[in-house]
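Chemist: okay, predicted coordinates and the sequence, questions at the end:
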Amino acid sequence: MRVDLFDFDLPTERIALRPARPRDAARMLVVDGDAPFSDRHVRDLPQMLRKGDVLVFNDTRVIPAQLEGRRGEARIGATLHKRIDLRRWQAFVRNAKRLRPGDRVEFPAEVTAIAEARHEDGSWTLAFEGDEPVEVLLERAGRMPLPPYIAGKRDTDEADRSDYQTMFAREKGAVAAPTAALHFTPELVERLDEAGIARETLTLHVGAGTFLPVKADDTSDHKMHAEWGRIDQATADRLNAARAAGGRLIAVGTTSLRLLESAAGEDDVIRPFEGDTSIFITPGYRFKAIDGLMTNFHLPKSTLFMLVSALMGLDKMQAVYAHAIGAQYRFYSYGDSSLLLP
């Protein structure tokens, strides 16, 4: 399909620079089959779901993966986006033309890394020196890696260390938040429990590649970035059992959805999964593992807008986004939510 079919005009003032407070006060646009769109709030979620439904969360934890350093007199910015091994990470580098293989980059707090090799996509392998775990070094020297559409408008600050982390965050390794789950609070989870709505977690370490623009003119020519994920046997068994009993699996975020679909076979059974996934979901895809999606509002011509268009239909999602813009919903990572039920 032509990528320009997924374009739309978004006023810049609709981009949220801070989250709603409290988190579950964010607005939520409910799109349920052929019913009229419903303007609600995230705190209304227990009323929108049924007893026996299962919300599937991503428990990845964002690490402070953005670093500012120097190679000699040259300023070098690095955003880590994929772990290679214990000491080496693949990173997108700003001012990369000043780097050569073997160069040492000095970051704050006595953190240093060697630029080992440049990849075809322009990113670099950085090998961190010393014996301390890289995560410890990042806590000392790094910043939360806010998306470019936020970081380009304001500085990252201390509030982002908690704002850009979900209440389910446990497994360190993401360099972008699974933002649909940013809206949840302990109070909302308690009300979901009382309503008989179950929850499960999986892990998918979101990479900075999620923000890369689609440069191809046709979706068939786009190469999707890979991200590491895991679903264990017990979780897969519970998800399959819930669905067999008539419950709906509602992915909280496109990251949970992509991993569930990667783990499901053509028989619609979810199996254990551990490894990289580069699944690219566009209209025409047959969903095997999920029955609905809770997600924020996405960028024009992005792979994520293509994904929601695959779930609900392109014409309907264009109408949904036109409604959201007209009704002044807040967009992107710190923005409002939608509940999409085909």
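Modeler: Sure thing, it's come through.
Chemist: CA atoms for contacts and neighbours, from now on please.
Modeler: Noted.
Chemist: how about the helices in the stretch 51-200 of the chain?
Modeler: Remark: helices assigned in the stretch 51-200 of the chain by DSSP state H, counting those that start in this stretch are 134-141, 148-151, 160-163, 186-194.
Chemist: buried residues in the third one?
Modeler: What it means is helix 160-163. D160, R161, D163 (16 or more other CA atoms under 10 Å).
Chemist: what's the distance between the most centrally placed residue in the chain and P145?
Modeler: Geometric centre of the chain, nearest residue: P178, 3.8 Å, by CA atoms, centre = their mean. Counting by CA to CA, to the nearest Å, the gap from P178 to P145 is 13 Å.
Chemist: now do the end-to-end distance for stretch 16-29.
Modeler: Length of stretch 16-29, first residue to last, CA to CA: 16 Å.
Chemist: starting at the chain centroid, how far to that stretch?
Modeler: Centroid separation between stretch 16-29 and its chain, computed with CA atoms, centre = their mean, to the nearest Å, is 17 Å.
Chemist: what does it contact?
Modeler: Stretch 16-29 is contacted from outside by 37-43, 150, 153-154, 163, 182-185, 188, 324, 329-339, using CA atoms under 8 Å, 6 or more residues apart in numbering.
Chemist: second one coming, line it up with the first:
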Amino acid sequence: MKVKDFDFELPEELIAQEPMEPRDESRLMVINRAEERIEGKIFKEIVDYFQPGDTLVRNNTKVIPARLFGQKETGAKVEVLLLTQAELGVWEALVRPGRKLKLGTRVIFGNGELVGEIKGRTDFGGRVIKFEYEGTFEAVLDKLGEMPLPPYITKELDKSEKYQTVYAKKRGAAAAPTAGLHFTDELLAKIEAKGVNIVDITLHVGLGTFRPVSVDTIEEHDMHSEYYEVSEEAAQIINETKKQGNRVFSVGTTSTRTLETVATKDGRIKAGKGWTDIFIYPGYEFKAVDALITNFHLPQSTLVMLVSAFAGQELTMKAYEQAVEQNYRFYSFGDGMLIL
């Protein structure tokens, strides 16, 4: 299957630069797969689509201030985006300028509170960096790091909390699970009051989620591994939901990839933790997810491919065409989509 099959014209002005206030006032496109029907709503109206006994699965990862600015001992400036912690004090990262950061190069951050040494290369063109610091790495990162907004968002945030879900809990992500940004505490309370289970799982969003596809055919693309956790309690609630004939609503592509990673062929969820590089594109048979809540993604991205696998490529491309025509807001701070 060709990557160009997932291309569409996206005017730059439709890439949202800041979130809607309040969050649940963003627009919501609802797609009914069985009837091939598309309708427009407001996100807070999503509560109407739940039934008692359904389960909402959300990713509780928390974005860390993963972007660091430092300098080499020569004074040359360096930018580092932390992606995955390989071991204590050792991270895989994207770096700029990459070609000039050779093995053994030392990078100083702040006033020397943090020093990194290049220890190796990664398979995605990044670097392995070992850090030296006093105290805890978490505290040093909170002091020196910045929120790693995607390059498509050029406007600075006045509050970093805007790039966190209201239920963010477990630190470790380099990017937010953005479908969850639409939810407010009040909306979640209304959903729960309707008799819906709300379950947390974790996938620390990294390069695998937003890495561009640089090959011509999607089967050639390799996903970068990301760390996940699914608790026994979460697995039990989801499995009971399926057993009772109710539906599992997945918040975002990250929750979906996690659930599909740990699901057996008959749709049962197995608790566990580990690394996933699952790549979902048309032809994939979903085992666990019944409804998908997501955002509007960029052309030719793995995220559009996952949505196309769930809703069908033709219906997805039709929905995206309508979204552009009707000025829906795209990407991290954009509008939402519910696929039933």
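Modeler: It's in. Note that the coordinates shown come from a computational prediction; the quantities given were computed from them, not determined experimentally.
Chemist: now the TM-score, please.
Modeler: In this superposition the chains share a TM-score of 0.97, using TM-score structural alignment, normalised by the length of structure 2; 337 aligned residues with a CA RMSD of 1.1 Å.
Chemist: whichever of the contacts of stretch 16-29 of structure 1 end up buried, select them in ChimeraX.
Modeler: Paste this into ChimeraX to select the buried members of the contacts of stretch 16-29 of structure 1, with burial taken from 16+ other CA under 10 Å:
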select :40,41,42,43,150,163,182,183,184,185,188,324,329,330,331,332,333,334,335,336,337,338,339
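Chemist: strands - which of the contacts of stretch 16-29 of structure 1 land there?
Modeler: Among those, the ones falling in strands (DSSP state E) are S38, D39, R40, H41, S337, S338, L339.
Chemist: sort out which one of the residues you listed lies nearest D4 of structure 1 for me.
Modeler: Nearest to D4 of structure 1 among these, counting by CA to CA, is S338 at 22.9 Å.
Chemist: roughly how far apart are that closest one and V206 of structure 1?
Modeler: Noted for S338 of structure 1: a distance of 20 Å to V206 of structure 1, by CA to CA.
Chemist: you'd agree G275 of structure 1 is in a helix?
Modeler: No: looking at G275 of structure 1 with DSSP: H, G, I helix; E, B strand; the rest coil, it is strand, so not inside a helix.
Chemist: and it, what pairs with it in structure 2?
Modeler: Matched by TM-score structural alignment, G275 of structure 1 corresponds to G274 in structure 2.
Chemist: wait, doesn't that match sit right on E229?
Modeler: Yes: counting by CA atoms under 8 Å, G274 of structure 2 touches E229, with 6.8 Å between them.
Chemist: if you count what's nearby, which of these two comes out ahead?
Modeler: The neighbour count for G274 of structure 2 versus E229, taken as other CA atoms under 10 Å, is higher for E229 (20 against 13).
Chemist: that one sits in which helix or strand?
Modeler: strand 226-230 (DSSP states H and E).
Chemist: that strand - contacts with which helices or strands?
Modeler: strand 197-203, strand 272-276 (3 or more CA pairs under 8 Å, 6 or more residues apart in numbering; DSSP states H and E).
Chemist: before we move on, back to that, redo the buried residues of helix 160-163 of structure 1 as TSV? Include distance to L10 of structure 1.
Modeler: Below are those laid out as TSV (distance: CA to CA, whole Å):
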residue	distance to L10 of structure 1
D160	24
R161	28
D163	24
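Chemist: skipping adjacent residues, who's closest to T154 of structure 2 in space?
Modeler: Leaving aside its sequence neighbours, T154 of structure 2 sits nearest to Q17 (CA to CA, 6 or more residues apart in numbering; 6.9 Å).
Chemist: for L188 of structure 1, see how far away V136 of structure 1 is.
Modeler: For V136 of structure 1 relative to L188 of structure 1 (CA to CA), the value is 32 Å.
Chemist: same deal with I231 of structure 1?
Modeler: Going from I231 of structure 1 to L188 of structure 1 by CA to CA gives 25 Å.
Chemist: that older thread, helix, strand or coil for the residue nearest to T154 of structure 2?
Modeler: Three-state assignment for Q17 of structure 2 (three-state DSSP): coil.
Chemist: give me whichever of the helices of the stretch 51-200 of structure 1 is most buried.
Modeler: helix 134-141 (a mean of 17; mean count of other CA atoms under 10 Å).
Chemist: residues in structure 2 aligned with that one?
Modeler: Counting by TM-score structural alignment, helix 134-141 of structure 1 sits on residues 137-144 of structure 2.
Chemist: got the angle between the strand holding E229 of structure 2 and strand 197-203?
Modeler: 150 degrees (axes from the mean of the first three to the mean of the last three CA atoms, to 10 degrees).
Chemist: how about whichever helix or strand comes after strand 226-230 of structure 2: buried residues?
Modeler: Where DSSP H and E defines the elements, the next helix or strand beyond strand 226-230 of structure 2 is helix 232-243. Across helix 232-243 of structure 2, burial judged by 16+ other CA under 10 Å covers A234, A235, I237, I238, N239, T241, K242.
Chemist: which residues touch the closest residue to the fifth one other than its chain neighbours?
Modeler: When the adjacent residues along the chain are set aside, N239 of structure 2 lies closest to R268, with 5.8 Å between them (CA to CA, 6+ apart). If a contact means CA under 8 Å, 6+ apart, then R268 of structure 2 has N239, K287, A288 as its contacts.
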